[in-house]
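[1] need a 3D model of the sequence below.
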Amino acid sequence: MITGIIGAMEIEIAELKESMEDITQEEISSIIYYKGKIHGKDVVVAKSGVGKVHAAVCTQTMIIKYSPNLIINTGVAGSLNSKLDIADLVISDFVVEHDMDTSGLGDPLGLISGLDIIKIPVASHVIDKIKTAASFIKDTNTYIGTIATGDQFICSAEKKNHIVDNFDALCAEMEGAAIGHVCYLNHIDFCIVRAMSDKADGSAHMDFPSFVKVAAKKSTELIHNYLKSL
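    Sure, this is the predicted structure:
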């Protein structure tokens, strides 16, 4: 079994790369793929870059080149729910592209053309395994719910409320649903794991770099726990 792990930023995958053994690397389309083992399990790790296009290119290449059985997208996100605090974890049961909008043609907001669905589902057996891995992380609340993705850094209450009202999402980020979209097309299991780095309303602007470090550490710890369990 090969587990693919994608992070958008270096801080989201740096510790995972340092943990790898028997590591080799290959650059394809300006993205470097690191293949090796973590806790004796076969993995391929990549930094996609920020945004949906980078994430989609990275995911499709990883599937074609390395044939992973599961792709996990790890990283940070902005909370859309008051119950989520900094560094709390969200595990996706669905992902949605909140900036997908063909409503001018009479479609529901978020409908993905060609798939004819709004929310892309995550396999229940994958959710269960990731949830178990999260349960070993101390002093951290874990939630399961919809993760919203768009090519926007959400930093206003107005946009935050728009996403919550239309998609009932717990958090927002910029890659997860693109990864889920590609995996869905390829019939590959996936899951998005996000640790909260901010409140997505601009309130944590000055502390964001510090919060990202804390949040990234939490999501990385979850990945380690998951790989140990395999």
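
[2] alpha carbons only for contacts and neighbour counts from here, please
    OK.

[3] packing partners of the longest helix that the chain contains?
    Counting residues, the longest helix found in the chain (DSSP state H) is helix 208-229. For helix 208-229, the elements it packs on are helix 10-19, strand 70-79, helix 124-134, strand 189-198, judged by 3 or more Cα pairs under 8 Å, 6 or more residues apart in numbering; DSSP states H and E.

[4] distance from the helix or strand harbouring D165 to the middle of the chain?
    Assessed by DSSP states H and E, D165 sits inside helix 157-167. Distance of helix 157-167 from the chain centroid (Cα atoms, centre = their mean, to the nearest Å) equals 19 Å.

[5] before we go on, could you also do this sequence so I can check it against the first one:
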Amino acid sequence: MQPVIVCAATRQELSLLVRSLGALKSRRRGGRETYRGAVGELEVVLAVAGIGKVNTASALTALLESFTPSLVINVGCAGAFAGSGLHVGDLAIASAEVYGDEGVQTPDGWEPLDLIGIPSLERKGVRYFNEFPLAKLPAERAVQLAGALRITARRGRFVTVSTCSGTSGRGEELARRFDPLCENMEGAAAAHVSLLYDVDCLEVRGISNMVEDRDLSRWNIPQAVEKAQRFILKFLETYHEQ
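    From the prediction side, this is the model:
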């Protein structure tokens, strides 16, 4: 059975999975903290990639040069946009990831990479600029599992940013531009690299905060990362049945 790779930006977003799977430290790949565990006969490789797109892309590239997984899972927390139907403690499952910063600022406003005409990736005759689709089947199974577990989860587009949105105004701008459920700092890179290596990618994030004027008293990162990891653990437990 091919392994599954699970990556997260921080140790906090991965530590529950490491403990639950009895994962042991493995050889560092790409300079990143890496663990290997199992769910039954399914090997699971876990990596603390680091915050941001570059860290995620380099860590995942190193992993995909070392392993041939059946699935890459990107897990962590995210900020939900007003109107997404999500609240702190809910789960979001990505149908697509969008680079929210890459583009051109013109006198008429921001434009995506299509304006330049150079794709971020061209694969099998398809040119990808800002948006990268995630594998449909794992996401659908995740939605079904959430329903069976009576967990509030929504599937939709995510946006990946380099600068977290700390104002309601910025959140409204991104919501109008991309119609996303939530924002994060790594997901588009994980989707991009997975597509480059032709590996299915699933992204699940717990909602830690709303995208609004920044107020840390309204955040709950521990709850968000715990819920996301517990869900991924259940997903892995049923993965061999899929």
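
[6] so R127 of the second structure: helix, strand or coil?
    strand (DSSP: H, G, I helix; E, B strand; the rest coil).

[7] ok, P108 of the first structure - contacts?
    D101, T102 (Cα atoms under 8 Å, 6 or more residues apart in numbering).

[8] and it, what element?
    Counting by DSSP H and E, P108 of the first structure is part of no helix or strand.

[9] and what of A38 of the second structure?
    strand 33-39.

[10] mean deviation, that strand versus the first structure?
    Superposing on the first structure and averaging over aligned pairs (mean Cα distance after the TM-score superposition for the first structure), strand 33-39 of the second structure comes out at 1.5 Å.

[11] which other helices and strands does that strand contact?
    If you count contacts as 3+ Cα pairs under 8 Å, 6+ apart, strand 33-39 of the second structure packs onto strand 24-25, strand 42-48.

[12] now mean neighbour count too, for these, in JSON lines please.
    Shown next, in JSON lines, are these (neighbours: other Cα atoms under 10 Å):
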{"stretch": "strand 24-25", "mean neighbour count": "14"}
{"stretch": "strand 42-48", "mean neighbour count": "23"}
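
[13] of those, which approaches L17 of the second structure most closely?
    Closest to L17 of the second structure of those is strand 42-48 (Cα to Cα; 8.4 Å).

[14] superposed on the first structure, what's the mean shift for the closest one?
    Looks like 0.8 Å for strand 42-48 of the second structure (mean Cα distance after the TM-score superposition for the first structure).

[15] for the longest helix of the first structure, list every residue counted as buried.
    Across helix 208-229 of the first structure, burial judged by 16 or more other Cα atoms under 10 Å covers 211-212, 214-227.

[16] which single one of the residues you listed is nearest to T61 of the first structure?
    Distances from T61 of the first structure to the buried residues of helix 208-229 of the first structure, taken by Cα to Cα, are shortest for I223, at 21.3 Å.

[17] and the helices and strands packed on helix 208-229 of the first structure as a markdown table, adding mean neighbour count?
    Shown next, in a markdown table, are these (neighbours: other Cα under 10 Å):
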| stretch | mean neighbour count |
| --- | --- |
| helix 10-19 | 17 |
| strand 70-79 | 28 |
| helix 124-134 | 17 |
| strand 189-198 | 28 |
